[in-house]
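Visitor: no sequence for this one, just the structure:
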């Protein structure tokens, strides 16, 4: 899978796992599984099972009809992370969170999430991954047009999912 497509899947997994980003109005998440190759999300092959969630997403538009901001809130999906090599698992129940995303004209975005959020960083991100971290508090990051994530701030409690599974 190309790096750009892996990044899209990683972003989808994070979004779905945390909030199951969906159309405006109350909806249920689509359950899915994804496996990240070794040295992508963790040092080992990482499986993620995503189930449930009840988010609500609102989109905000400029005068030309372009989406300039999204706000997603609600109960996130249940997540089960698996070290594919050892079979070890870590399960997280879906909790509440709010994510505000500012979409810039150049295709980049700035994201601020509060509550319970999982952020997966690849080796091409800043700081360089592989890492899969649960943030309970606030986490902010920028995403450039090439889908490179740059962590800009974090506060609260963190759990290193890769260490938990190692």
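Guide: Yep, it's here. All values reported here derive from a predicted model rather than from experimental measurement.

Visitor: please make it C-alpha for all contacts and neighbour counts, starting now.
Guide: Noted.

Visitor: for this protein, which helix is longest?
Guide: Criterion DSSP state H: the longest helix present in the chain is helix 3-18.

Visitor: tell me where the protein has helices.
Guide: Applying DSSP H to the chain gives helices spanning 3-18, 161-165.

Visitor: deepest in the core, which of those is it.
Guide: Ranked by mean neighbour count, the helices of the chain are led by helix 3-18 with a mean of 19 (mean count of other C-alpha atoms under 10 Å).

Visitor: tell me the residue furthest from the middle of the chain?
Guide: residue 63 (29.2 Å; C-alpha atoms, centre = their mean).

Visitor: distance of that one from residue 150?
Guide: Distance of residue 63 to residue 150, given as C-alpha to C-alpha, to the nearest Å: 29 Å.

Visitor: that older thread, going by contacts, tell me the helices and strands next to the longest helix of the chain.
Guide: Contacts defined by 3 or more C-alpha pairs under 8 Å, 6 or more residues apart in numbering; DSSP states H and E place helix 3-18 against strand 46-51, strand 109-121.

Visitor: right, and the ones you listed - which one's nearest residue 67?
Guide: strand 109-121 (11.3 Å; C-alpha to C-alpha).

Visitor: and the closest one, what other elements does it pack with?
Guide: Looks like strand 109-121 contacts helix 3-18, strand 96-103, strand 131-143 (3+ C-alpha pairs under 8 Å, 6+ apart).

Visitor: in addition, the following structure is provided for comparison:
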């Protein structure tokens, strides 16, 4: 399980059990969104070229129980993210390309491409780029099933 937004890249929060709260208009239009993952066991491995430059990161493992909550109404939706693999490539121009498969949540902010706020839970594959200078995420492609979390919680 990986959930991402322009504030945090392809990693879980510092403590997976600690909730993340996104103000109205960031994760979903019109209400504050809480994301909380419990359990899981993800492992990360970094790969370096002969000069010591990081060129790729792979994160894989058993996912978490991921709960999204509309903080205005208290309505929640939970996904058992039974596993995922995320491969991040560090591009020569300084951007990152992430290919995530399995169960992954993707939060796009108004500054991202396409512009959010949107929160989508995917089962399948998503590919997106991250510009660490601007913080902009760009969704390149998605395949498989997608659940519009904001619509489900509205």
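Guide: All right, it came through fine. For clarity, every value in this text was computed on a predicted model and none was experimentally measured.

Visitor: tm score of chain vs chain?
Guide: In this superposition the chains share a TM-score of 0.89, using TM-score structural alignment, normalised by the length of the second structure; 148 aligned residues with a C-alpha RMSD of 1.8 Å.

Visitor: circling back to that earlier point, can I get the helices and strands packed on strand 109-121 of the first structure in a markdown table including distance to residue 89 of the first structure?
Guide: A markdown table is the format used below for those (distance: least, C-alpha to C-alpha, whole Å):
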| stretch | distance to residue 89 of the first structure |
| --- | --- |
| helix 3-18 | 16 |
| strand 96-103 | 22 |
| strand 131-143 | 13 |
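
Visitor: these: which one's closest to residue 160 of the first structure?
Guide: Between those, strand 131-143 lies closest to residue 160 of the first structure; by C-alpha to C-alpha that is 4.7 Å.

Visitor: where does that closest one end up in the second structure?
Guide: On the basis of TM-score structural alignment, strand 131-143 of the first structure is assigned to residues 118-130 in the second structure.

Visitor: starting at the chain centroid, how far to that stretch?
Guide: The chain centroid and the centroid of stretch 118-130 of the second structure are separated by 7 Å under C-alpha atoms, centre = their mean, to the nearest Å.

Visitor: residue 82 of the second structure corresponds to which position in the first structure?
Guide: Residue 82 of the second structure maps onto residue 95 in the first structure, by TM-score structural alignment.

Visitor: its match: neighbour count?
Guide: Number of residues near residue 95 of the first structure (other C-alpha atoms under 10 Å) recorded here: 17.

Visitor: give me every residue that touches the counterpart of residue 153 of the second structure in the first structure.
Guide: Matched across to the first structure, residue 153 of the second structure falls on residue 165, judged by TM-score structural alignment. Applying C-alpha atoms under 8 Å, 6 or more residues apart in numbering to residue 165 of the first structure gives the contacts 82-83, 88-90.

Visitor: out of these, who's nearest residue 43 of the first structure?
Guide: residue 83 (9.6 Å).

Visitor: and that closest one, how many neighbours does it have?
Guide: The local packing of residue 83 of the first structure (other C-alpha under 10 Å) involves 23 other residues.

Visitor: grab the nearest non-local neighbour of it.
Guide: For residue 83 of the first structure, ignoring the flanking residues on the chain, the nearest one in space by C-alpha to C-alpha, 6 or more residues apart in numbering is residue 46 at 5.2 Å.

Visitor: if I pick the corresponding residue of the second structure for that neighbour, what's in contact with it?
Guide: Taking TM-score structural alignment, the alignment pairs residue 46 of the first structure with residue 33 from the second structure. By C-alpha under 8 Å, 6+ apart, the contact set of residue 33 of the second structure is 21-24, 27, 68-71.
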